[in-house]
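Engineer: Could you look at this predicted model? Sequence included:
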Amino acid sequence: MKKAMKVLQFSLLAAFAAGAANAQDTKPLRIGVMTDMTGQFSHEAGQGAVNAVKMAVQDFGGKVLGRPIEVVVNDHLNKPDIAATKAREWFDTQNVRMISNLINSGVALSVIGVAKEKNAIAIVNGSGSSRITGDACTPNSIHYAYDTWALAHGTGNEIVKQGGDSWYFLTADYAFGHSLEADTIGAVKGKGGKVLGTIRHPVNTSDYSSFLLQAQSSKAKVIALAGSGTGFINSVKSAYEFGVTKSGKQTLAGLLVWITDVDAMGLEIAQGLTLTSGFYWDRDEETRKWSKRFFEMTKRMPTMGDAGDYSSTLHYLKAVQAAGTDDTAAVMAKMKSTPINDMFAKNGKIREDGRMVHDMYVYQVKKPSESKYPWDYYKQKAVIPADKAFRPLNEGNCPLVKG
């Protein structure tokens, strides 16, 4: 009798546990888009990042493992502490299993730390600091669309090859700017170029006159703009007004140029800028088809961050489906073992340091006379194959990399 009672009790406990598990499984799987919705980086991320993630959810079918997929959004206001607090809240109480975009490198570095602490996933598409897969790498984070090492070596190598062998840096004074400056200096010196000076400016500065005067007086052949967002746009506009490039003696290097920056400046001002990007909407028929869908929702063409948000979200959802669970370790393992083939990347692969490696592209901004239709802004100068586009695995000081 006692044995029968024990069997019955065990059966009831098992049934209760299974019921609880099934109840848990019916909860929505939430993806958080943490981005700049209102500030200086909103024009290259913001609503575009949100729309890209929603497109991926829609294309996946809206459900995974029988659970509805929901997208929640937060404006981090470019403040790492606000971002970290919201990430903890999402992970602890909102059933958010993955956070995407994370434009602003200070924000990204903060949130990937929280993801590790809470055993959740963070996929970085908006930010570029190469520390994300370097000394700050985690088993819970992926750096997807681009990074400062790839931008620096793509643009730096191309400009030095064209004769731009002396550089002066105007650098935005925050994590991304510092990383971009350091990586570009390494690339320039590695090709035999010289760095004649650097100066750092506040992220939100609106007056670049004194910085540009110092850059001009350096007589460097290349004035490198290590920044992003409206700050970058304003610095290029100021350089145009100062006549920096009209003399033909100095060239501007945009170390991170979003297609939305070019659109905001116009080709008259932006023409001639050399840049490196992981995505261009007009690259081939597949990119054009997807980008036109994105344009219908957003009323602008996608940045490489937008394209990365779509691709990485779809890759994440496929991994959840294939793993049969949203368990972080299982999903990360599946994401790293599965090649990425879509409109963003061909044969892309996520390395053990979290870096997604894929081809990168060097472009030059067209002259107004060369542009044939709206958003026809770039001409391709070079393709950098995946195995050359990103920092070698053994050079990043990522503690996850063995040997």
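Structural biologist: Received the coordinates, thanks. Numbering: from 1, shown residues only.
Engineer: rest of the way, CA atoms for contacts and neighbours
Structural biologist: OK.
Engineer: measure the spatially closest residue to Arg88 that is not a sequence neighbour to Met332 for me?
Structural biologist: Leaving out its chain neighbours, the residue that sits closest to Arg88 by C-alpha to C-alpha, 6 or more residues apart in numbering is Val114, at 6.6 Å. Val114 sits 16 Å away from Met332, going by C-alpha to C-alpha, to the nearest Å.
Engineer: where along the stretch 201-350 of the chain do the helices fall?
Structural biologist: All helices of the stretch 201-350 of the chain, identified by DSSP state H, counting those that start in this stretch, fall at 209-217, 229-242, 259-265, 267-270, 285-298, 304-323, 328-337.
Engineer: To clarify, my last question referred to the stretch 51-200 of the chain.
Structural biologist: For the stretch 51-200 of the chain, applying DSSP H, counting those that start in this stretch gives helices covering 80-93, 105-118, 148-161, 175-190.
Engineer: In a markdown table, list the ones you listed along with distance to Phe10 and mean neighbour count.
Structural biologist: Output for these, formatted as a markdown table (distance: least, C-alpha to C-alpha, whole Å; neighbours: other C-alpha atoms under 10 Å):
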| stretch | distance to Phe10 | mean neighbour count |
| --- | --- | --- |
| helix 80-93 | 31 | 18 |
| helix 105-118 | 32 | 22 |
| helix 148-161 | 56 | 25 |
| helix 175-190 | 55 | 21 |
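Engineer: Out of these, which is closest to Tyr373?
Structural biologist: helix 148-161 (25.6 Å; C-alpha to C-alpha).
Engineer: From the chain's centroid, how far away is the closest one?
Structural biologist: Computed by C-alpha atoms, centre = their mean, to the nearest Å, the separation of helix 148-161 from the middle of its chain amounts to 17 Å.
Engineer: Comparison target below:
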Amino acid sequence: MDDQTPSGNQKRRTVLKAAAAVGALQVAAPFIIKARGEVPVRFGLDNPLTGTYAELGKNERVGCELAIEQINAKGGVLGRPAELLVEDSTSADTGTAVQKARKLISRDKVNFLLGNVNSAMALAMGQVANELKTLLIVTGGHTDAVTGTDCHWNVFRVCNTTRMETNSVSKLLFEKYGKKWFFITPDYAFGHTLQQGFEASLKKFGGTEVGAALTPLGTSDYSSYLIKAEAAKPDVIIFLTAGNDAVNSLKQAVQFGLNKRFHIAGAQQELEVLEGLPPEARIGTWVFEWYWRQKNVPHLDEFVAAIKKKAGRVPTARHWFGYVATWTAALVANQEKTLDSVKLAKALEGFKLPPEIALMPDTPFYRAGDHQLMPNLYVGHAVSQGPVPDDYFHVDSVVKGVDVALPVAETGCKIKWS
């Protein structure tokens, strides 16, 4: 892959080149002159830029862009400039995501593939990348199968599995708020595996599932599902929606007054969602995968400042996902001094994130058996407004990923090396 030459259609998509980092590289002028004549190392991001998950996808892109800028400022990858090519997978058309993945790998000759927010798309991209022997770092697709039953030697994942998320919060919900749960579940891979994770916890604790409503992706009117939830008289209504669907469902739940009669909760929650809600709808118990306000975390302030400068806002977990995925590929390539996918995949087994990339307590690492990142998870509750602007989540406890992840033997992952 080192011999690749640039394709001729780069004007139709977002491209970040080493030239964009010239200002940051003034102290390394000899590298700049050399780099201008080098074939770039290409990172291809296949992520939703339109539809329900557009904001999440765009924030992951910003994280990737920041990483590319920093990578180039530090000398690039193998002494060559790094370049980001971005394609819109859409939020709901898996066929488009597959087409874009093939385009990025086969025509644009990317060295690394990144994405996707949508779990079904992440699974499909894993199959394509495996077929074409390209390293894929999944940014934000959570369904367990990505690093479970559908795992591949070339696929690694930054965001948590759905089981890690449900395991981190289930016992708290059961002990503090009650044992009868109703689920509002998006009808695709992500929602299904989240619900299955919670159901496993209910079975373990001796609780009861009093009902569930499967909701299409992109639903705007949740009234019929909320009426069904109310009629079931649960102790807890578990919302598994994400993106714009989470905003719509939670906003309408408060309009119905359900929060006054039942506890509202879920697993994965995101700052993008809480920002999109009116203050009175910032409620419930949730899990954050990364949060911008943490105490005594090295390099965190620099990252927050860099995202603010670049995007005009505080960073979210999605910024962090894109940032970590991009840096992961660059770091391991520079460490191993190669772009060979098999060699890099083997080197990533057990690979630890340095503090300036981890941006959280402890040391996140990619587990050797299933290629799943083992970070911390942040369990807490939404607040209408915290002590500082843009602070809508209070962290009650920090849970280690290794403590809530299924053992590799129980994930269904059996990696076969090509």
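Structural biologist: Great, that's in hand. Keep in mind that what you see is a predicted model, and the values were worked out from it rather than measured.
Engineer: quick one: TM-score?
Structural biologist: TM-score of the superposed chains, computed with TM-score structural alignment, normalised by the length of the first structure, equals 0.88; 377 aligned residues with a C-alpha RMSD of 2.1 Å.
Engineer: Let me have the helices of the stretch 51-200 of the first structure in TSV, adding distance to Met297 of the first structure as columns.
Structural biologist: Formatted as TSV, the helices of the stretch 51-200 of the first structure follow (distance: least, C-alpha to C-alpha, whole Å):
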stretch	distance to Met297 of the first structure
helix 80-93	26
helix 105-118	26
helix 148-161	28
helix 175-190	29
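Engineer: Out of these, the one nearest Trp167 of the first structure is which?
Structural biologist: helix 175-190 (8.2 Å).
Engineer: State the number of residues packed around the counterpart of Met374 of the second structure in the first structure.
Structural biologist: Under the alignment (TM-score structural alignment), Met374 of the second structure pairs with Val357 in the first structure. A total of 25 residues lie near Val357 of the first structure under the criterion other C-alpha atoms under 10 Å.
Engineer: Val357 of the first structure against Asn341, yeah?
Structural biologist: No. Between Val357 of the first structure and Asn341 there is no contact under C-alpha atoms under 8 Å: 12.0 Å.
Engineer: what residues are up against the equivalent of Thr338 of the second structure over in the first structure?
Structural biologist: Taking TM-score structural alignment, Thr338 of the second structure has Thr325 as its aligned residue in the first structure. Contacts for Thr325 of the first structure (C-alpha atoms under 8 Å, 6 or more residues apart in numbering) come out as Leu65, Val331.
Engineer: any idea how far Phe190 of the second structure is from Met121 of the second structure?
Structural biologist: In terms of C-alpha to C-alpha, Met121 of the second structure sits 10 Å off from Phe190 of the second structure.
Engineer: which one of the helices of the stretch 51-200 of the first structure lies closest to Arg30 of the first structure?
Structural biologist: Arg30 of the first structure lies closest to helix 80-93 among the helices of the stretch 51-200 of the first structure, at 9.0 Å (C-alpha to C-alpha).
Engineer: what range in the second structure matches that closest one?
Structural biologist: Mapped onto the second structure using TM-score structural alignment, helix 80-93 of the first structure spans residues 94-107.
Engineer: contacts for that stretch?
Structural biologist: Contacts for stretch 94-107 of the second structure (C-alpha under 8 Å, 6+ apart): 7, 44, 46-47, 85, 87-90, 110-111, 113, 120-121, 124-125, 128-129, 132, 134.
Engineer: do stretch 254-274 of the second structure as well
Structural biologist: With C-alpha under 8 Å, 6+ apart, stretch 254-274 of the second structure has contacts from 55-56, 165-166, 169, 173, 177, 194, 226, 230, 234-240, 242-244, 246-247, 253, 280-289, 316-317, 382, 392-393.
Engineer: and if you look at stretch 396-403 of the first structure?
Structural biologist: With C-alpha under 8 Å, 6+ apart, stretch 396-403 of the first structure has contacts from Arg131, Thr133, Gly134, Asp135, Ala136, Cys137, Thr138, Pro139, Glu352, Asp353, Leu393, Asn394.
Engineer: and if you look at stretch 300-312 of the first structure?
Structural biologist: 44-45, 48-49, 52-56, 100-101, 123, 125-126, 144-145, 258-260, 277-281, 291-292, 294-295, 342-344, 375.
Engineer: was I right about Arg61 of the second structure contacting Asp46?
Structural biologist: No. Using C-alpha under 8 Å, Arg61 of the second structure is not in contact with Asp46; the gap is 9.4 Å.
Engineer: Next, count neighbours for Gly206 of the second structure.
Structural biologist: By the criterion of other C-alpha under 10 Å, Gly206 of the second structure has 11 neighbours.
Engineer: That one pairs with which position in the first structure?
Structural biologist: So, by TM-score structural alignment, Gly206 of the second structure is matched to Gly192.
Engineer: Name the nearest residue to its match, ignoring sequence neighbours.
Structural biologist: Gly192 of the first structure sits nearest to Asp165 (C-alpha to C-alpha, 6+ apart), 7.3 Å away.
Engineer: looking at the helices of the stretch 201-350 of the first structure, which is buried most?
Structural biologist: Highest mean neighbour count among these (mean count of other C-alpha atoms under 10 Å): helix 304-323, with a mean of 23.
Engineer: Following superposition onto the second structure, what is the mean distance for it?
Structural biologist: Helix 304-323 of the first structure differs from its equivalent in the second structure by a mean of 1.3 Å after superposition (mean C-alpha distance after the TM-score superposition for the first structure).
Engineer: any common contacting residues for Val357 and Asn341 of the first structure?
Structural biologist: Residues touching both Val357 of the first structure and Asn341 (C-alpha under 8 Å, 6+ apart): Gly348.
Engineer: matching residues in the second structure for stretch 158-171 of the first structure?
Structural biologist: Using TM-score structural alignment, stretch 158-171 of the first structure pairs with 172-185 in the second structure.
Engineer: And for that stretch, what's in contact with it?
Structural biologist: In this structure, residues lying in contact with stretch 172-185 of the second structure by C-alpha under 8 Å, 6+ apart are 191-192, 195, 202, 205-215, 225, 229, 232, 234-241, 263, 265.
Engineer: residue contacts, the residue nearest to the spatial centre of the second structure?
Structural biologist: A centroid search over the second structure (C-alpha atoms, centre = their mean) returns Gly140, at 2.3 Å, as the residue closest to the centre. Neighbouring residues of Gly140 of the second structure by C-alpha under 8 Å, 6+ apart: Gly115, Asn116, Val117, Asn118, Ser119, Arg157, Val158, Cys159, Arg318, Phe321.
Engineer: mind redoing it with 10 Å?
Structural biologist: Shown in contact with Gly140 of the second structure (C-alpha atoms under 10 Å, 6 or more residues apart in numbering): 47, 56-57, 60, 114-119, 122, 157-161, 317-318, 321-322, 325.
Engineer: related to what we said a few turns ago, filter the contacts of stretch 172-185 of the second structure down to the ones in strands?
Structural biologist: Among these, the members found in strands (DSSP state E) are 208-215, 236-239, 263, 265.
Engineer: No further questions, thank you.
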